[in-house]
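Enquirer: got a predicted model here, sequence first, then my questions.
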Amino acid sequence: MPQTDFLVIGSGIAGLTYALKTAAYFPEKKITVITKTQADETNTKYAQGGVAGVWDEDNDSFEKHIEDTLIAGDGLCNKKIVEIVVTEGPERIREIIEYGARFDKTATGDYALGMEGGHSEHRILHHKDVTGKEMERALLDTVASYKNITLINHCFVVDIITQHHLGYLVTKSTQDITCYGVYILNLQTNKIEKILSNITILASGGCGQAYRTTTNPKIATGDGIAMVYRAKGRIENMEFIQFHPTALYEPGVSPSFLITEAVRGDGGILRNKDGEAFMEKYDPRKDLAPRDIVARAIDSEMKRTGTEHVYLDCRHMSVEKFVHHFPNIYEKCKSIGIDVMQQMIPVAPAAHYSCGGIKADEWGRTSILNLYACGECASSGLHGANRLASNSLLEAMVFSHRAFLDSVKRINTVTEASPTGGGLEGVDIPDWNAKGTTDPKEMILITQSLKELQQIMSDYVGIVRTDVRLNRAMKRLDLLYEETETLYKSTRVSPQLCELRNLITVGYLIVKGAEFRKESRGLHFNTDHLGKQELIQNIIL
């Protein structure tokens, strides 16, 4: 039976940072990192803009960054968490620079700090328009130097193991739900195996694939969130799905190519089909308003003019500066026949980031013992009702570090927390039971259900919502859930079936949170509840 001291699910910036710190601190202990595709295929890889941090102390301050984050979060941020992330963030950025991450510099050798929507100062460190990819590279290169880190590709985590798998009744009111590890589907052997661990950390990313149009890679199927919900763990704020205002408009292409907010920070202007710069009608900050405001403004213009996209105008910008800062965007546009210096870029909002997720405290601890969560799959309290641009990579680094600090203190006493009192040695984890299941006869039962789910979520639970749309979405999801569970119980497990099941669970959580929130706040905009905001607190599911 495979066993490890620390199990990391996900190989993005959150998971790799945790693995590196743990491996360095415990050279004699075993750290296992699981990813369901290649190690570098993560949401981190697709982060273009950069990482926010107070770097220029002459012009910027922690107080300014904190205030910007709180304003973007529309009253639902946990102020203590915001203060932790902002004040500890610069040190975490220095660490990843020590790991080898290369951020752009000016001619004088200082870091080139970018500006993005919602920020009051230039504080975005970046590597051209592929910052996440550069940070991922630095982390993977460093991971390779640690002999006590085992990186396992092509393994799909099916479920986290708790007392439920031992025959105990586990409900949301159970006080000592404990994680013992995970069941995985080994995609090379096509068999389900178990990996036991004293400490498990979920860094499994977001859930953008719940929507028809998203900037997220195909792997972003909300697996960690769905697994924790099934294990009776706490999930919160799932109604706050951030739509990035400016994804490149290419009908039928998924995932959508992201046009980073930094383009608007450098002077890009949003225009409608008539060439009108429309953002001044919606917010005094114009094109640099927070993402929820810009996305709704674009959605409004598209509906008013009957078009499927608006335009991002960069024609007035310096070609040398644009090509230097945004080489991948420049080449991508060029590849589809758009010269950004001569033509405007067609853009439309796309699902981008989940501000809610697995409820985690200031140390990354979840409601399940020995299970941590950080990165996009977690809800730390930083983002509130809307994430401030470039705060996500910062959050991932800060909370992976804090989860490391806490788990270091807990690793030697973790056995005392288990219901059996004997930790892993005292628990007899059963093998996966596939009795009575057969190979799927028709994959269309899975692929068509996925299309239906994405259409439901996009049409009824998008940027603008109504009570009727949410009610209709829930009824459609109930039917999809019943059909998929029947298939799951009779069919051998496959990644496609597991991802569909997880996405249906995530869709349900998004709709349920949206139904509970009888107000419009941040990313949740319901035209049936446009009156005075009631400051409903976090909705825990």
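Expert: Yep, it's here.
Enquirer: going forward, measure contacts and count neighbours with C-alpha atoms only.
Expert: Noted.
Enquirer: so residue 275 versus residue 287, what's the distance?
Expert: As judged by Cα to Cα, to the nearest Å, residue 275 and residue 287 stand 15 Å apart.
Enquirer: residues making contact with stretch 254-271?
Expert: 48-49, 114-117, 129, 212-218, 246-250, 277-279, 287-288, 310-314, 317, 326, 329, 350, 389 (Cα atoms under 8 Å, 6 or more residues apart in numbering).
Enquirer: kindly recompute the last result at 7 Å.
Expert: Applying Cα atoms under 7 Å, 6 or more residues apart in numbering, the contact partners of stretch 254-271 are 48-49, 114-117, 213-217, 246-248, 277-278, 287-288, 310-314, 317, 329.
Enquirer: report the distance from that stretch to the chain centre.
Expert: 19 Å (Cα atoms, centre = their mean, to the nearest Å).
Enquirer: what is the end-to-end distance of that stretch?
Expert: End-to-end distance of stretch 254-271 (Cα to Cα): 24 Å.
Enquirer: the structure to be compared is supplied as follows:
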Amino acid sequence: IVTKKDSAESNTNYAQGGIACVMASDDSFEAHVKDTLIAGDGLCNESVVRTIISAGPDEISELERTGVKFTEQDAYGAGYDLGKEGGHSHRRVLHAGDITGREIERALLNRVRASSNITILEHCIVIDLVTTGWLGLSEPNQCVGGYFLNQTTGGISAVRAPYTILAAGGGGKVYLYTSNPDIATGDGFSLAWRAGVPIKNMEFIQFHPTCLYHPDAKSFLISEAVRGEGAELVNAKGERFMKQYDSRGSLAPRDVVARAIDREMKVAGSPCVYLDIR
């Protein structure tokens, strides 16, 4: 495993809210599928949606066997403290306090470090993938590894591999305002494209609607779980505005909420809107 900073530094490490999964007795796979297809505005691949949602409970069990500890509570009949987030009709978001991503990453990294056949190379930036086409071979083009810069030593090394997986995260840092960490610079997209891998759906960039606004400080994410527990978005006059845009109000899907906030700010000339959690 080659990673450009510390092994724990990733978007996952900053994720707060949790994982949506059907766990409660009053919920169902069909309800979760319906919510997902509606939130996807008809652009989802339904077979993929159904596969992922139906596999959810087993994957949660696998994470627990790995050592992830989700917050427990019996109020919803599932043994978990289930939250509700935008676009969901039921409480189905499992979480570990407000550091869900960090808890999942902790357990997975512990498993990796306990595996003698896995080596982690930190502070290494992949320069490019090595393909048979790049090597000038006549056989069908395929990836045979990659080479990278070790930022600690300044040396360049290569890894030969029969299989190469790019799990490099997104490119949030191409935007001036983002809650993504500094490493989210889209490296995986460019590596894949240069190697000849087809790239698709690049227009689907998700904007999380809420983060702390401060003119002099770096912003940070405010979890969607805050709205799930009743917080309402209000403008500078203290007026709730989300019902004007969607019947689900402040718990509409993220793209709807983000566009509404953007419009409210532009119309009023305000630098921000507010979350009322009273």
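Expert: Structure received. Since the structure is predicted, the reported quantities are computational estimates derived from the model, not experimental observations.
Enquirer: what's the TM-score here?
Expert: The TM-score (TM-score structural alignment, normalised by the length of the second structure) is 0.95; 276 aligned residues with a Cα RMSD of 1.6 Å.
Enquirer: still on that earlier bit, quick one: which of residue 275 and residue 287 of the first structure has more around it?
Expert: The neighbour comparison of residue 275 of the first structure against residue 287 (other Cα atoms under 10 Å) goes to residue 287, with 26 against 13.
Enquirer: which residue in the second structure aligns with that one?
Expert: The alignment partner of residue 287 of the first structure in the second structure, by TM-score structural alignment, is residue 250.
Enquirer: now residue 224 of the first structure
Expert: So, by TM-score structural alignment, residue 224 of the first structure is matched to residue 188.
Enquirer: which SSE is that match in?
Expert: If you go by DSSP states H and E, residue 188 of the second structure is part of helix 187-194.
Enquirer: with the first structure superposed, average distance for that helix?
Expert: Overlaying the first structure shows helix 187-194 of the second structure at a mean distance of 0.8 Å from the equivalent residues (mean Cα distance after the TM-score superposition for the first structure).
Enquirer: pull the longest helix from the second structure.
Expert: helix 46-66 (DSSP state H).
Enquirer: what ranges do the helices span in the stretch 51-200 of the second structure?
Expert: Along the stretch 51-200 of the second structure, counting by DSSP state H, counting those that start in this stretch, helices occupy 100-113, 187-194.
Enquirer: could you dump those helices into CSV and include mean neighbour count and distance to residue 221 of the second structure?
Expert: CSV is the format used below for the helices of the stretch 51-200 of the second structure (neighbours: other Cα atoms under 10 Å; distance: least, Cα to Cα, whole Å):
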stretch, mean neighbour count, distance to residue 221 of the second structure
helix 100-113, 18, 13
helix 187-194, 16, 23
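Enquirer: translate residue 77 of the first structure into the numbering of the second structure.
Expert: Alignment note (TM-score structural alignment): residue 77 of the first structure maps to residue 44 of the second structure.
Enquirer: ah, wrong one, I meant residue 137 of the first structure
Expert: In the second structure, residue 137 of the first structure lands on residue 106 (TM-score structural alignment).
Enquirer: show me the strands in the stretch 1-150 of the second structure, by range?
Expert: 19-20, 93-94, 124-131, 143-150 (DSSP state E, counting those that start in this stretch).
Enquirer: what angle do strand 143-150 and the third one make with each other?
Expert: Between strand 124-131 of the second structure and strand 143-150, the angle comes out at 150 degrees (axes from the mean of the first three to the mean of the last three Cα atoms, to 10 degrees).
Enquirer: so which bit of the second structure is the longest strand seen in the first structure matched to?
Expert: Longest strand in the first structure by number of residues (criterion: DSSP state E): strand 191-202. Under TM-score structural alignment, strand 191-202 of the first structure corresponds to residues 155-166 of the second structure.
Enquirer: so what touches the matching stretch?
Expert: Here stretch 155-166 of the second structure has contacts from 144-150, 188, using Cα under 7 Å, 6+ apart.
Enquirer: elements contacting the helix holding residue 188 of the second structure?
Expert: With contacts defined as 3 or more Cα pairs under 7 Å, 6 or more residues apart in numbering; DSSP states H and E, helix 187-194 of the second structure has no helix or strand neighbours.
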